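Asks: sequence plus predicted model, see below.
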Amino acid sequence: MAKEMQEVFKNNNKSREFQAHSAKVHSVAWSCDGKRLASGSFDKTASVFVLEKDRLTKENNYRGHGDSVDQLCWHPTNPDLFVTASGDKTIRIWDVRTTKCMATVSTKAEKEY
């Protein structure tokens, strides 16, 4: 799928902007099947876009973090699960089928000197 996507972008030589967040984006990642693109933002949300043929459309917003979504990553073999890490010192696991947070893990704060 990744090779097909490269060809689409190469052959069309186009770029497109999508309004998904009200603040800067910290992280983006493609799902393992190449059908979804997720973004995490300083606005405390994650967004997921779905790719159908050559069209990318917004599927959903994911809210729940109390601070910026600094990183996100898709499950390596399950294209329905992704995880976000936030400045609120939590990690959240999201399921795109239910559009809900499956689990929240609290982490230790960084030491301040």
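Replies: Received, thanks. All values derive from a computational prediction rather than experimental measurement.
Asks: please count neighbours and contacts with C-alpha atoms only from this point.
Replies: OK.
Asks: so what secondary structure elements neighbour the host helix or strand of residue 92?
Replies: Element membership for residue 92, per DSSP states H and E: strand 90-95. Applying 3 or more C-alpha pairs under 8 Å, 6 or more residues apart in numbering; DSSP states H and E, we find strand 90-95 packed against strand 81-86, strand 100-106.
Asks: just say which of the ones you listed is most tucked in.
Replies: The highest mean neighbour count among the helices and strands packed on strand 90-95, using mean count of other C-alpha atoms under 10 Å, belongs to strand 81-86: a mean of 22.
Asks: please name every helix or strand in contact with that strand.
Replies: Helices and strands touching strand 81-86, as assessed by 3+ C-alpha pairs under 8 Å, 6+ apart, comprise strand 69-74, strand 90-95.
Asks: and here is the other one:
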Amino acid sequence: MALFRTAVIDAGADTKSAFSLGNLYIEKIDKCVNDQVLHKIYMNTITDFCTFVKTKRFHNYPVWMRTCLDYIHAHLHSSITLQELSELVHLTPTYLSVQFKKLSGYSLIEYINRQKIEEAKFL
């Protein structure tokens, strides 16, 4: 459970919520009566922690940034342009580019390429 919590915190989820979710599953494991139930709890733990990261990962970003990130993740297999994203969030391309790098630590193209590489690892 500690590894799950650490992973979701490293992925950007808040610590308090990660520990709460972990504690919930620790209680379920403690009450486990057989291997089948334990396996089911384990699978639910993985699913819930992944969902948790997906929903909480960008929680502290402004709405326009979350919109861009959601769009990028939904369209990784397409060509994504700065102009397209700037129109989506109603910001100038230059401002979007500067702010995106400031918040994410990556230029827009670097971020998109990193996400495409991560996606390719699972193919």
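Replies: Perfect, thanks for sending it. The structure displayed is predicted, hence computed values, not measured ones.
Asks: tm score of chain vs chain?
Replies: Overlay of the two chains. TM-score (TM-score structural alignment, normalised by the length of structure 1): 0.22; 54 aligned residues with a C-alpha RMSD of 5.7 Å.
Asks: pick the most deeply packed of the helices and strands packed on strand 81-86 of structure 1.
Replies: Comparing these by mean neighbour count (mean count of other C-alpha under 10 Å), strand 69-74 ranks first with a mean of 22.
Asks: where's the residue nearest to the spatial centre of structure 2, which helix or strand?
Replies: Centroid-nearest residue in structure 2: residue 54, 3.8 Å away (criterion: C-alpha atoms, centre = their mean). Remark: residue 54 of structure 2 resides in helix 35-56, with elements defined by DSSP H and E.
Asks: hmm, back to that, rebuild the helices and strands packed on strand 90-95 of structure 1 as a markdown table, extending it with distance to residue 47 of structure 1.
Replies: Below are these laid out as a markdown table (distance: least, C-alpha to C-alpha, whole Å):
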| stretch | distance to residue 47 of structure 1 |
| --- | --- |
| strand 81-86 | 11 |
| strand 100-106 | 12 |
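Asks: ok, which of those comes nearest residue 4 of structure 1?
Replies: Residue 4 of structure 1 sits nearest to strand 81-86 of all these, at 22.5 Å, using C-alpha to C-alpha.
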